[in-house]
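J.: Give me the fold of what follows.
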Amino acid sequence: MTGDLLLGQTLGFTGDPFAAPWEEVAVHRRRGGVLVDRGRIRAVGEADALRAAHPQARVHDYGQALISPGFVDAHMHYPQTPIVASWGKRLIDWLNGYTFPQEARLANPAVAGEAAEMTLDLAVAHGTTTLASFCTIHLHSADIFFEAAAARGMRVVAGRTCMDRNAPGDLRDDPRSAHDESHTLITKWHGRGRATYAITPRFSPTSSPEQLEALGALWAANPTCLMQTHLSEQTDEVAWVRELFPDARDYLDTYERYGLLGERGVYGHAIHLEPREIDRLAEVGAAVVHCPTSNAFIGSGLFDMGLARRLAVGLATDTGGGSSFSMLRTMAAAYEIAQLRGAALHPAELMWLATEGSARALHLGGVVGRLAEGAEADLVVLDLASTPAIAQRAARAESFWDMLFPTIMMGDDRAVLSVWIGGREVEEERP
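T.: Prediction:
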């Protein structure tokens, strides 16, 4: 076998560090290697053994840098990239003041194309190789995003956002168009290349019961699709849902009663959950996604990482409500929020959340986010001494984890030495 052999430190997992002690499931090799060929990982092991077994492979020696699965961003909004880090709003004000005006601009396909290209370029520059995005109500916004991802060979999840109330007139659809246009996109994109379609009601306040019911029927007819939405992000949002759905038992019930609760459901934020909601999410095997920079930036609250003992939990930037495209910064924010709740997440748990955990939440476990034979070869190589501040701290490290943690807490795109997508190094493809 020829292929490419990446050498450096490697980090993978044999299991979930929230279900077993991290020491038992984290696999670090100080001098490891990853053999890549025809878009997949063909072997992971000790560097010397792999070099001896595959003498014809092209060698890429990254020294003490860390080879990891590419990061998986499980919840974001590509149309909002131009408004990232806008000042001073809570959720409903953010939507009305920033999000809706920006999403309306994507009625112009050229604006949508610019946002998609910019978002994917920024993601890759920060080591993210898979992301799950909301689009806008415009059918072409999903087409354009999937096309831009396909041109890069990226695995992505996305869906046309559906809203038929409590939104500006130029951003409202109706139950029929939401169903039919989503169906058109499913037929065109779901399972094509590296694309997964997610049926996408923004959240129950912007969908009538009739629209939620139509989308529930669509999901029932297309059960291999994901369904992504928002759940219990802010307390005033939860109160609004109670007003809009007075007969519902809780926020989650506004989805459940219309067929929008299931194993392939992915629910963003999930901060202010009731005990019944947690129980039902666990019973059906649904996933929730932690968006820590967004939750802090717009004052949503403190996610309970203890949910990872019962639920599949992904990690996400939630740009543009989130304030960074970096999954390193997102891991740092997750650590800080967990500290405020009295828990110190280990670097192994943080790295797992940003790779295998997010992949599992998107039902891509074992496909991406995993450093193991047979997984798709999406990789990021991290310089663990990328800035003077990080380098001086890493130089004093007494263990690998002590060396990695400063990059998690202080790293950014400067830490990204190389990105591989589908077994090809991105830098080598740039003009």
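
J.: Every contact and neighbour count from this point should use C-alpha atoms.
T.: Noted.

J.: From residue 196, how far off is residue 38?
T.: With distances defined as Cα to Cα, to the nearest Å, the gap from residue 38 to residue 196 amounts to 21 Å.

J.: of these two, who's got more company?
T.: In this view residue 38 and residue 196 are compared by other Cα atoms under 10 Å, and residue 196 has more residues nearby, 24 against 14.

J.: how about the more buried one, what does it touch?
T.: Listed by Cα atoms under 8 Å, 6 or more residues apart in numbering, the contact set of residue 196 reads 155-158, 189-190, 225-226.

J.: Among those, name the buried ones.
T.: With neighbours counted by 16 or more other Cα atoms under 10 Å, those contain buried members at 155-158, 189-190, 225-226.

J.: In strands, which of the residues you listed fall?
T.: Cross-referencing the buried ones among the contacts of residue 196 with the strands (criterion: DSSP state E) gives 155-158, 226 as the overlap.

J.: Including distance to residue 384, could those residues go into TSV?
T.: Listed next are these as TSV, based on distance: Cα to Cα, whole Å:
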residue	distance to residue 384
155	26
156	27
157	30
158	32
226	35
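
J.: ok, so of these, who is nearest residue 97?
T.: residue 158 (23.9 Å; Cα to Cα).

J.: Quick check: closest non-adjacent residue to that closest one.
T.: In space, not counting the residues next to it along the chain, residue 158 is nearest to residue 133; the distance is 4.8 Å by Cα to Cα, 6 or more residues apart in numbering.

J.: Quick check: buried residues in stretch 281-298?
T.: When neighbours are counted by 16+ other Cα under 10 Å, the buried residues of stretch 281-298 are found to be 281-282, 285-298.

J.: Could you also give me the structure for this second sequence? I'd like to compare it with the first:
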Amino acid sequence: MQCDFILRGHVLSFQGSPFASAQPEAATRLYEAMAISDGKVAGLGTLAEMQALLPQADVIDHDTKLILAGFVDAHVHFPQTAIIASWGKRLIDWLNSYTFPEEMRFGDPGYAAEIANRYLDLTTANGTTTTCSFCTIHPESVDAFFTAAQARGQRVAAGKTCMDRNAPEGLRDTVQSAYDDSKALIERWHGVDRLEYAITPRFSPTSTPDQLAALGALWAEHPDCLMQTHLSEQVDEIEWVKSLFPQARDYLDTYEEFGLLGARGLYGHAIHLEERERHRLRDFGAALIHCPTSNTFIGSGLFDMGGLMAEGQRIGLATDTGGGSSFSMLRTMAAAYEVGQLRGRPLHAAELIWLATQGSARALRMEDKIGNIAPGMEADLVVLDLASTPAIAQRAARAEDLWEAVFPTLMMGDDRAITEVWINGQCV
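T.: Model (predicted):
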């Protein structure tokens, strides 16, 4: 049974995208309190207004802390939890040296369940309430992730990774088994409680044209599913794709040709895009997922946030664990700021928070449910302590406004800044 609550503090709500305004903070509004009823946001306003709205509700006073929508991580690999921060490889060698040997283990339901729960423990501790995860080729890995998320009441998306070439024996499926397994998993999990299925070709080098075509056909049969993959992460990867698909106009065309370009498509990394690719992605309303800690950790390149936003792309933010080097969306926001500086477009604190909440929710087509604090939205929340360490506290004490007080936590904060996490109206 869910109870009613009132949270008092600095409650941040987005009224629009801060990227659409010359003054990013103008897209936000701060409230004194918020009300939660039946797992959803019931209202925003003064404490007195919320107490009039829910007279019997308990009041939880967070004083000077900042209350946000829970962080939304739009591109992760939960099976790589145990190999995060592995040394010294670029993409293809990294997959062969670390990723594929670890993913072999996920045919074991017990191991898959252990890592799924470990991953959700780690991300919840860092304020992340929704993730969109690649699993392994094993249906057991999908079952484990959805089972763990369902038990916690979380809204998540995930899918069985499909690969029928350029992967070791034991991590390859077939055209038929990729289709059949994915279809069975859709029927078992998609739309159950807060769970959504994402059709998941890892990337075009590990799928034959026949497998890509089969997954495109599956997506056409289930257009309400997400589709997630990788796109233009590293220059040598792009050259490999060109050698495998000599007739393709570009990397994106290896998906487009087989029905794997669409509005519910999620394309991780998208660093080295050609002009045609940018136009097609925007025309379809597809989502590009920025993975800054991963892109720097394995030497992929610098995402063009300024240029892509200016041309109207739909963009989310992600840790890309375990290619990314942190489970924390705070660390990911800091890395996004650093990448922006290197590209000549530093991001405002409001823009960073929007990317980690509403921006990622928009990428997942879940912005009507999560990613913002507004009446009717699901009550997934994080409460941030803006003075969580002595170093952050002494800088925040010098701040002349809230945004200057928030920024040190975005740059230097970690799980110590996470005071509370709420999932589906329950403090966890």
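
J.: Quantitatively, what TM-score do the chains reach?
T.: Comparing the two superposed chains by TM-score structural alignment, normalised by the length of structure 2, the resulting TM-score equals 0.98, with 424 aligned residues with a Cα RMSD of 1.0 Å.

J.: which one of the buried residues of stretch 281-298 of structure 1 is nearest residue 252 of structure 1?
T.: For residue 252 of structure 1, the nearest member of the buried residues of stretch 281-298 of structure 1 is residue 281. The distance, counting by Cα to Cα, is 8.7 Å.

J.: Is that closest one in a helix, a strand, or coil?
T.: Secondary structure, DSSP: H, G, I helix; E, B strand; the rest coil: residue 281 of structure 1 is helix.

J.: Not counting sequence-adjacent ones, nearest residue to residue 282 of structure 2?
T.: Distances taken as Cα to Cα, 6+ apart place residue 313 nearest to residue 282 of structure 2, at 5.3 Å, with adjacent residues excluded.

J.: quick one: what's aligned to the one you found in structure 1?
T.: In structure 1, residue 313 of structure 2 lines up with residue 311, judged by TM-score structural alignment.

J.: quick one: its match and residue 263 of structure 1, what's the gap?
T.: Where residue 263 of structure 1 is concerned, residue 311 of structure 1 sits at a distance of 11 Å (Cα to Cα).

J.: Overlap in contacts, these two.
T.: The overlap between the contact sets of residue 311 of structure 1 and residue 263 (Cα under 8 Å, 6+ apart) consists of 285-287.

J.: how about the contacts of residue 196 of structure 1 in JSON lines, adding distance to residue 95 of structure 1?
T.: Putting the contacts of residue 196 of structure 1 into JSON lines (distance: Cα to Cα, whole Å) gives the following:
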{"residue": "155", "distance to residue 95 of structure 1": "28"}
{"residue": "156", "distance to residue 95 of structure 1": "24"}
{"residue": "157", "distance to residue 95 of structure 1": "22"}
{"residue": "158", "distance to residue 95 of structure 1": "20"}
{"residue": "189", "distance to residue 95 of structure 1": "28"}
{"residue": "190", "distance to residue 95 of structure 1": "28"}
{"residue": "225", "distance to residue 95 of structure 1": "26"}
{"residue": "226", "distance to residue 95 of structure 1": "24"}
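
J.: For stretch 390-402 of structure 1, buried residues please.
T.: 390-391, 393-394.

J.: List the contacts of residue 286 of structure 2.
T.: Residue 286 of structure 2 sits next to 261-267, 313-314, 363 when contact means Cα under 8 Å, 6+ apart.

J.: against structure 2, where does stretch 351-367 of structure 1 fall?
T.: Stretch 351-367 of structure 1 lines up with residues 353-369 of structure 2 when matched by TM-score structural alignment.

J.: same deal with stretch 376-391 of structure 1?
T.: Counting by TM-score structural alignment, stretch 376-391 of structure 1 pairs with residues 378-393 of structure 2.

J.: ok, and what's touching the matching stretch?
T.: 36, 39-41, 65-71, 127-129, 369-371, 373, 394, 396, 405-406, 408-409, 412-413, 416-426.

J.: about what we covered before: can you tell me which of the shared contacts of residue 311 and residue 263 of structure 1 are in strands?
T.: Residues of those located in strands (DSSP E): residue 287.

J.: And the shared contacts of residue 311 and residue 263 of structure 1, which is closest to residue 3 of structure 1?
T.: Distances from residue 3 of structure 1 to those, taken by Cα to Cα, are shortest for residue 287, at 35.6 Å.

J.: isn't that closest one right up against residue 265?
T.: Yes - Residue 287 of structure 1 sits in contact with residue 265 when judged by Cα atoms under 8 Å, with a separation of 6.3 Å.

J.: follow-up on the earlier one: closest one of the buried residues of stretch 390-402 of structure 1 to residue 150 of structure 1?
T.: If you rank the buried residues of stretch 390-402 of structure 1 by distance to residue 150 of structure 1 using Cα to Cα, residue 390 comes first, at 35.1 Å.

J.: what's the distance between that closest one and residue 406 of structure 1?
T.: Look at residue 390 of structure 1 and residue 406 of structure 1: by Cα to Cα, they are 6 Å apart.

J.: now do residue 183 of structure 1
T.: Computed with Cα to Cα, the distance linking residue 183 of structure 1 and residue 406 of structure 1 is 45 Å.

J.: before we move on, what about residue 210 of structure 1?
T.: According to Cα to Cα, residue 210 of structure 1 stands 49 Å off from residue 406 of structure 1.

J.: again with residue 232 of structure 1
T.: In this structure, residue 232 of structure 1 and residue 406 of structure 1 are 32 Å apart, going by Cα to Cα.

J.: can you tell me which residues contact residue 395 of structure 1?
T.: With Cα under 8 Å, 6+ apart as the criterion, the residues that contact residue 395 of structure 1 are residue 403.

J.: try 10 Å
T.: Remark: with contacts taken as Cα atoms under 10 Å, 6 or more residues apart in numbering, residue 395 of structure 1 is in contact with 384-385, 402-403.

J.: try residue 428 of structure 2
T.: Residues touching residue 428 of structure 2, when contacts are defined by Cα under 10 Å, 6+ apart, comprise 124-125, 152, 420-422.
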